[in-house]
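Participant: Pasted the sequence and its predicted model underneath.
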Amino acid sequence: MRRSPDEVSELRAPSCRVASSVEKENLNTSGALLHRLNHVTKMFPELNSLLECNKKNLPNGKSLVIIDSQTDGSFLLHHFISLYIQGGGKVVMLAFAQSFSHYSSVAQKLGINLNSACDDKTFVFLPGLKYTLDGIINRDVENPLLDTSNCKSLHSLYQAINSAISANENQSLPTLLIIDDISTLLYLGFQHTEICTFLTYCQHTVCKKTNGCILSLIHNDSDVEDQSSNLLSRWFHHFADIVLELEGLQSGRSKDVHGQLKVVFTRREQNDLHSLSPLSRCVHYRIRDKGVSFFALGTSPAIL
């Protein structure tokens, strides 16, 4: 079902959609983390190990996606913001779900001043709804990113991203493009095919031209029948180099285990004999007062 821009605005917090009862519990847990973090310089060191990256080895040239179901995966975005800024890179945030003050508040608790980063042009905040509505009003019939059937264009979004990346004075500076969250475009009525085209353009600009990284967040709740969301989620498994799938526990919320994370490497090195089979790693996670801990399945302290 398509929503008007006004309806989308009402659903913006925390993730531009109505949450299920199970998801609300997980959102409360995730939100508690964002308000209680206390100057953690390394947010999720275990996650860096899972992704085989760190601030000295950024995932440049790669496309990543966070797909959450029955939980809120947005807390992972703050890890990547911290990773790139501490690693001497640049972050371009295309935000639909939260305001700049939200990201700034969380970053400050991680020891990062996003206001200073904005002054240094190492953090660029782009309000997604503004550029989307501009594209709907100011249509360009000659642009290939145009939705001619509904007179809606994603061209303004792409132009804003391209300008933010091109304004990089130091072209060797690694750039991370974050889209939080791509589901909003579905709620606005864009077809998944149009969103795929838009993301392909962004990938070419960020990953191919600047050797940067693109990170998208999409919601695909298993208890909601949404064909467009399902199609887009499946497409991401072909588009992205690394897929981070977060799920709430099927047994319900637990005080010791808050969810499950599955990291899928869709592309392997050419000299890898198992390159045709994606590598996946699955762990449980628990959100704590000062961070998030990841551990192997079945190894929760409560079980051991």
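Facilitator: That came through, no problem.
Participant: okay, CA-based contacts and neighbour counts for the rest of this
Facilitator: Will do.
Participant: in the protein, which spans are strands?
Facilitator: Using DSSP state E, the strands of the chain run over residues 63-69, 90-95, 123-127, 146-147, 152-153, 175-180, 213-219, 242-247, 259-265, 279-288, 291-296.
Participant: want to compare, so here's the second one:
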Amino acid sequence: MFIELNNMCNISGGVQIPGTCVLIEGCHGADSSFVLHHFVSGYLKSGFNLCFIGLSQSFNHYNSVGIKLGASFIDARENGNLVYIEALKLLGEEILKYESETDMSILQSSKLLHFENNNHSGLKKLYHHCKYCVQDLLTKHPDKPLLLVIDDVSVLRLIGYDSLDVIYFMSYLRALMSTYCGCLVVQTLCDTTGEDQDKDPAVQHIHHQSECFIKVEALSSGYCKDVHGQITVCSRWPESEAMKRAMQYKIQDKSVIFFALGMSGAVL
């Protein structure tokens, strides 16, 4: 776990405030996955409950990275603290189920892609599966904090779901976490260089509903071997003052070094 990042996010003891949401956004080609690994490894090493919705990487990938950070996905799953959901596999099974009924134009119908008021929606079935997994985790370990993670929600847009369906899906997950006093961490990729109004409506919705927004971006000056990028944290936790902090960072094999803007040893 990266103590400096916890301090930037105003998080005490590595545990987010129950019922809140953290959005991690990677911009301009910057890899924000180290922030995601920070939250995940912190929960697993403490024996907390984790429900992981994988849309971007495999279970083995996260297990390999987790081992470097001292947190084994395999051990956590065997101990009943972790549920890893292969979301693309579940959504793909829904598509294959209806493929024989008609041609591929069904993908444009409400049966598979539209969330609201439709029991055939793949996203709705994914939500109910997540709900079941969360309830199962809390049944086994009711006294442990709960974290729900989505590793790249922008994948849902790439495979055909429109912004409104993603908004519904995320709203249901947010409500689920509020019900069970859990925390939601969402990662997304931003391909635009414009302002907020140019972003996808689904990303805007998650941004406005998040108590903590973490933006990771490459240096505007270009590549530097000693400074890999800049991280900006905007937090508005309940019962605390809103704040905005920015630092630069360098990713190492098993850790991340953070330093004030322009204060890298390579610069001074």
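Facilitator: Everything's here; your move. Since this is a predicted model, take the numbers as computed values, not measurements.
Participant: Quantify their similarity with the TM-score.
Facilitator: The TM-score (TM-score structural alignment, normalised by the length of the second structure) is 0.84; 251 aligned residues with a C-alpha RMSD of 2.6 Å.
Participant: if we can go back for a sec, can you lay out the strands of the first structure as TSV showing distance to residue 49 of the first structure and mean neighbour count?
Facilitator: Formatted as TSV, the strands of the first structure follow (distance: least, C-alpha to C-alpha, whole Å; neighbours: other C-alpha atoms under 10 Å):
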stretch	distance to residue 49 of the first structure	mean neighbour count
strand 63-69	16	23
strand 90-95	21	24
strand 123-127	25	20
strand 146-147	40	20
strand 152-153	39	25
strand 175-180	19	26
strand 213-219	18	24
strand 242-247	14	23
strand 259-265	11	21
strand 279-288	11	18
strand 291-296	10	18
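Participant: Nearest to residue 117 of the first structure, out of the ones you listed?
Facilitator: Counting by C-alpha to C-alpha, residue 117 of the first structure lies closest to strand 123-127 out of the strands of the first structure; the figure is 5.2 Å.
Participant: The closest one versus strand 90-95: what angle between them?
Facilitator: 20 degrees (axes from the mean of the first three to the mean of the last three C-alpha atoms, to 10 degrees).
Participant: mean per-residue distance, strand 123-127 of the first structure to the second structure?
Facilitator: For strand 123-127 of the first structure, the mean deviation from the second structure after alignment is 0.7 Å (mean C-alpha distance after the TM-score superposition for the first structure).
Participant: hang on, residue 198 of the first structure packs against residue 154?
Facilitator: Yes. Taking C-alpha atoms under 8 Å as the definition, residue 198 of the first structure is a contact partner of residue 154 at 6.9 Å.
Participant: Give me the common contacts of these two.
Facilitator: residue 145 (C-alpha atoms under 8 Å, 6 or more residues apart in numbering).
Participant: Take the strands of the first structure and lay them out in a markdown table including distance to residue 53 of the first structure.
Facilitator: Formatted as a markdown table, these follow (distance: least, C-alpha to C-alpha, whole Å):
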| stretch | distance to residue 53 of the first structure |
| --- | --- |
| strand 63-69 | 13 |
| strand 90-95 | 16 |
| strand 123-127 | 21 |
| strand 146-147 | 36 |
| strand 152-153 | 35 |
| strand 175-180 | 14 |
| strand 213-219 | 12 |
| strand 242-247 | 12 |
| strand 259-265 | 13 |
| strand 279-288 | 15 |
| strand 291-296 | 16 |
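Participant: For residue 247 of the second structure, see how far away the aligned residue in the second structure for residue 235 of the first structure is.
Facilitator: Aligned by TM-score structural alignment, residue 235 of the first structure pairs with residue 205 of the second structure. According to C-alpha to C-alpha, to the nearest Å, residue 205 of the second structure and residue 247 of the second structure sit 25 Å apart.
Participant: sorry, back to before: so which of residue 198 and residue 154 of the first structure has more stuff around it?
Facilitator: residue 154 (25 against 19; other C-alpha atoms under 10 Å).
Participant: what residue of the second structure matches up with that one?
Facilitator: Aligned against the second structure by TM-score structural alignment, residue 154 of the first structure finds its counterpart in residue 123.
Participant: just residue 35 of the first structure next, same as before
Facilitator: Under the alignment (TM-score structural alignment), residue 35 of the first structure pairs with nothing in the second structure.
Participant: Wait, residue 35 of the first structure touches residue 106, no?
Facilitator: Yes. In this structure, residue 35 of the first structure is within contact of residue 106 by C-alpha under 8 Å, at 7.3 Å.
Participant: what about the match of residue 235 of the first structure, how many neighbours?
Facilitator: 17.
Participant: Kindly report the same for residue 62 of the second structure.
Facilitator: The number of residues packed near residue 62 of the second structure is 18, by other C-alpha under 10 Å.
Participant: how near is it to residue 251 of the second structure?
Facilitator: Applying C-alpha to C-alpha to residue 62 of the second structure and residue 251 of the second structure gives a distance of 17 Å.
Participant: Distance across stretch 195-211 of the second structure, terminal residue to terminal residue?
Facilitator: Start-to-end, stretch 195-211 of the second structure (C-alpha to C-alpha) is 20 Å.
Participant: Kindly report the same for stretch 6-16 of the second structure.
Facilitator: Stretch 6-16 of the second structure: ends 9 Å apart by C-alpha to C-alpha.
Participant: who touches it?
Facilitator: Residues outside stretch 6-16 of the second structure that contact it (C-alpha under 8 Å, 6+ apart) are 1, 17, 39, 42-43, 145, 183, 212, 233-235, 245.
Participant: let's go with 10 Å and repeat that
Facilitator: When contacts are defined by C-alpha atoms under 10 Å, 6 or more residues apart in numbering, stretch 6-16 of the second structure is touched by residues 1-5, 17, 22, 38-39, 41-43, 46, 48, 145-147, 182-185, 212-214, 231-237, 240, 243-247.
Participant: before we move on, the earlier item: out of the strands of the first structure, flag the one nearest residue 186 of the first structure.
Facilitator: Smallest distance to residue 186 of the first structure across those (C-alpha to C-alpha): 10.0 Å, for strand 213-219.
Participant: start and end residues in the second structure for that closest one, please.
Facilitator: On the basis of TM-score structural alignment, strand 213-219 of the first structure is assigned to residues 183-189 in the second structure.
Participant: Comparing that stretch with the first structure, how large is the average distance?
Facilitator: On superposition with the first structure, the mean distance recorded for stretch 183-189 of the second structure (mean C-alpha distance after the TM-score superposition for the first structure) is 0.7 Å.
Participant: All set, thanks.
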